[in-house]
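Peer 1: Sequence and predicted structure below; questions after.
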Amino acid sequence: MTDHQDTVGPACAEEDEVHRAPADLRPEIPHPARMYDYYLGGKDNFPADREAAEKVLALSPLVRISALANRAFLGRAVRHLAEQGVRDFVDVGTGIPTAGNTHQIAQEVHPDARVAYLDNDPIVLVHGRALLAAASQGSATVVQADLRDPDAVLATPEVRRLLDAGRPVGLLLFAVLHFVDDEDDPHAIVRRLVDALPPGSHLALSHATGDFTAPEAAAKGPAIYRAASAQLTMRTRQEVLGFFDGLELAEPGLVTAPLWRPDRDPAPTDAEVAIWAGVGRKP
């Protein structure tokens, strides 16, 4: 599942024009990645995306707050891992790039940091190739692969290159597992990926939850996403905690995204932002 690839950075700049097949962006159909971009205040979205996103926001205004909190968590988590010495990152389900991408944050700490971005969606890949800033001394690759097929993820040459180095890897699953149905066994998928990581690697993830959502919104929100060609499965804190089985959770454990090592004073509502977030280390 690596028929599309792009690489930015001095080592592979000559490949920048390779495999750029056109993709149908289907602007008339709401798309979850573009809806997320809208929540974040981005401009890579169409009227259909904005209309669907506004329907979600009408059910729960905290959705935009949760999206912003998730993006801020990404920045703090990646910086934390880089400061722990991690130089290699596998970012699965990356979504449309926006300010503060993984490679930008990691390379502020380690200019030679390497990041493999993976997504199964051609729309996301088109945006990624257009918007990813060039890496400085490290590298960033964009690869097509599906999280629901972890063996295919692990078999991509870009991921293999990072794993074969034998150094700790940061596996990043930010706001992607709630798009994996229960029937696809997301816990087994995460175990397969973590098992392939070298010792000392880390898993950082965030996941939507209905733990703090009114029953009406918890029922209607996923239906809007189904109309936008995506299945949304919100999970409880206990279910999300299961993704960290066998790992050493970093302090403060599994908490709502704004409360994971905040860089500002928490707001009263932060404890009920509908995103669970955590980082675990593989012994």
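Peer 2: Sure thing, it's come through.
Peer 1: all contacts plus neighbour counts: C-alpha atoms, from now on.
Peer 2: Noted.
Peer 1: Secondary structure element for G75, which one?
Peer 2: Counting by DSSP states H and E, the element that carries G75 is helix 62-83.
Peer 1: If you count neighbours, what's buried in that helix?
Peer 2: 62-82 (16 or more other CA atoms under 10 Å).
Peer 1: tell me what it is packed against?
Peer 2: Applying 3 or more CA pairs under 8 Å, 6 or more residues apart in numbering; DSSP states H and E, we find helix 62-83 packed against helix 32-39, helix 47-59, helix 102-109, strand 169-174, strand 202-208, strand 275-281.
Peer 1: CSV please, covering those and showing distance to V240 and mean neighbour count.
Peer 2: Putting those into CSV (distance: least, CA to CA, whole Å; neighbours: other CA atoms under 10 Å) gives the following:
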stretch, distance to V240, mean neighbour count
helix 32-39, 21, 22
helix 47-59, 22, 18
helix 102-109, 22, 22
strand 169-174, 12, 24
strand 202-208, 7, 26
strand 275-281, 7, 27
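Peer 1: here's the one I want to compare it with:
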Amino acid sequence: MTGIWQPRTITTEEFVKPGPTAALAALFDDQLPTPQVGDALPPLWHWAALAHWPVSSDLGTEGHTIRDGNSFLPPVDLPRRMFAGGSAEFLGALRVGDTVRRVARVESVTEKQGRSGRLVVVVVSIELYAPDGTLAVVEKQTIIYREAGVPTERAPDVESAAVVAPEGPPLQRHGPDSWRLWTDPTLLMRFSSATANPHRIHYDWPYATRVERYPGLVVHGPLMTLAAAEVHRLSKDPRPIAALSHRNCAPLFCGTTAELRPTPTAAGTTIAVLSHERLGSPETIHTRLDLTLA
């Protein structure tokens, strides 16, 4: 890491915005009602409803906010950033149109040596308080910074993502017990916009493939997680989500069809996002969402 940096707590008043909430509902296009002003947000939809864009002068080469000694996140000098997972407890409701208090802090910064080289693991904790002052959401997010990858051979379906057209709703039922997740560049662009995510790996093909050396555009980890949570809503299970944990295990590339497969557990449900990225290849788990149901 570079620069002189100390972790600090940031407390802000945030507006639960109807616009990005409606944008996320339009993106999923799954016939579920769009949350209106006064309605409770579905679990994790605060990733869109509370998102805000950084000013242009604060952006670095990759699209994220510049990390220096004055930034909230540590000044890690590694080019790849991945939202690796996290957890959340839902103790109360966040409602569209509310003004809520957000308390964020960096809990830990850990440098490690992994199979692909040096990496830094950053854990951020977030608390969201309802207008009456009660604690509504307790969340932890894990962010991993890694070294740039080496060029990889592109799978044919990944290459085709450059010209592929949208195929309607991204979530479609695939048999009685699973769903299909289809991504295209337009979907990734719309999700980046709804969640105020300027990271170039999700929309800039030359940057993603030539600078960060991915084989194609990268599907957002939060998009896979939210899609898995949406499968629970689509299942019509009346039990609300009391808590969840999620882990992004492997990148999914735009144009690769993924399956979302729910499995009942003692606590609730596990929903895996998985694919066969190449014909005949072993099954790859991209995201795992574990739900604790009330």
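Peer 2: Good, I have the coordinates. Everything numeric here is computed off the predicted structure, so don't read it as measured data.
Peer 1: Got a TM-score for the pair?
Peer 2: Remark: TM-score between the superposed chains equals 0.27 [TM-score structural alignment, normalised by the length of the first structure]; 132 aligned residues with a CA RMSD of 6.3 Å.
Peer 1: so which of the helices and strands packed on helix 62-83 of the first structure comes closest to R191 of the first structure?
Peer 2: Within these, the stretch nearest R191 of the first structure is strand 202-208; the backing value is 10.5 Å (CA to CA).
Peer 1: Run through the neighbouring helices and strands of the next helix or strand after the helix holding G75 of the first structure.
Peer 2: Sequence-wise, the next helix or strand downstream of helix 62-83 of the first structure (DSSP H and E) is strand 88-92. With contacts defined as 3+ CA pairs under 8 Å, 6+ apart, the packing partners of strand 88-92 of the first structure are strand 114-119, helix 157-164, strand 169-174.
Peer 1: which one of the ones you listed lies closest to V126 of the first structure?
Peer 2: strand 114-119 (10.7 Å).
Peer 1: What are the buried residues along the helix or strand just after the closest one?
Peer 2: Next in sequence after strand 114-119 of the first structure, counting helices and strands by DSSP H and E, comes helix 122-131. Buried residues in helix 122-131 of the first structure, counting neighbours by 16+ other CA under 10 Å, are found at 122-129.
Peer 1: Closest to A106 of the first structure out of these?
Peer 2: Using CA to CA, those come closest to A106 of the first structure at G128, 17.5 Å.
Peer 1: Correct me if wrong: that closest one contacts V142.
Peer 2: Yes. Using CA atoms under 8 Å, G128 of the first structure is in contact with V142, at 7.1 Å.
Peer 1: In which helix or strand does A23 of the second structure reside?
Peer 2: Following DSSP H and E, one finds A23 of the second structure within helix 18-28.
Peer 1: Tell me which other helices or strands that helix touches.
Peer 2: Looks like helix 18-28 of the second structure contacts helix 46-49, helix 185-194 (3+ CA pairs under 8 Å, 6+ apart).
Peer 1: List just the one of these that sits closest to S125 of the second structure.
Peer 2: Proximity to S125 of the second structure (CA to CA) singles out helix 46-49 among these, at 13.8 Å.
Peer 1: Tell me the helices and strands packed up against that closest one.
Peer 2: If you count contacts as 3+ CA pairs under 8 Å, 6+ apart, helix 46-49 of the second structure packs onto helix 18-28.
Peer 1: Could you look up the SS state of the nearest residue to A272 of the second structure once chain neighbours are set aside?
Peer 2: Nearest residue to A272 of the second structure, sequence neighbours excluded (CA to CA, 6 or more residues apart in numbering): R288, at 4.6 Å. Using DSSP: H, G, I helix; E, B strand; the rest coil, the structure places R288 of the second structure in strand.
Peer 1: R288 of the second structure: neighbouring residues, count only.
Peer 2: Here the number of neighbours of R288 of the second structure (other CA atoms under 10 Å) works out to 23.
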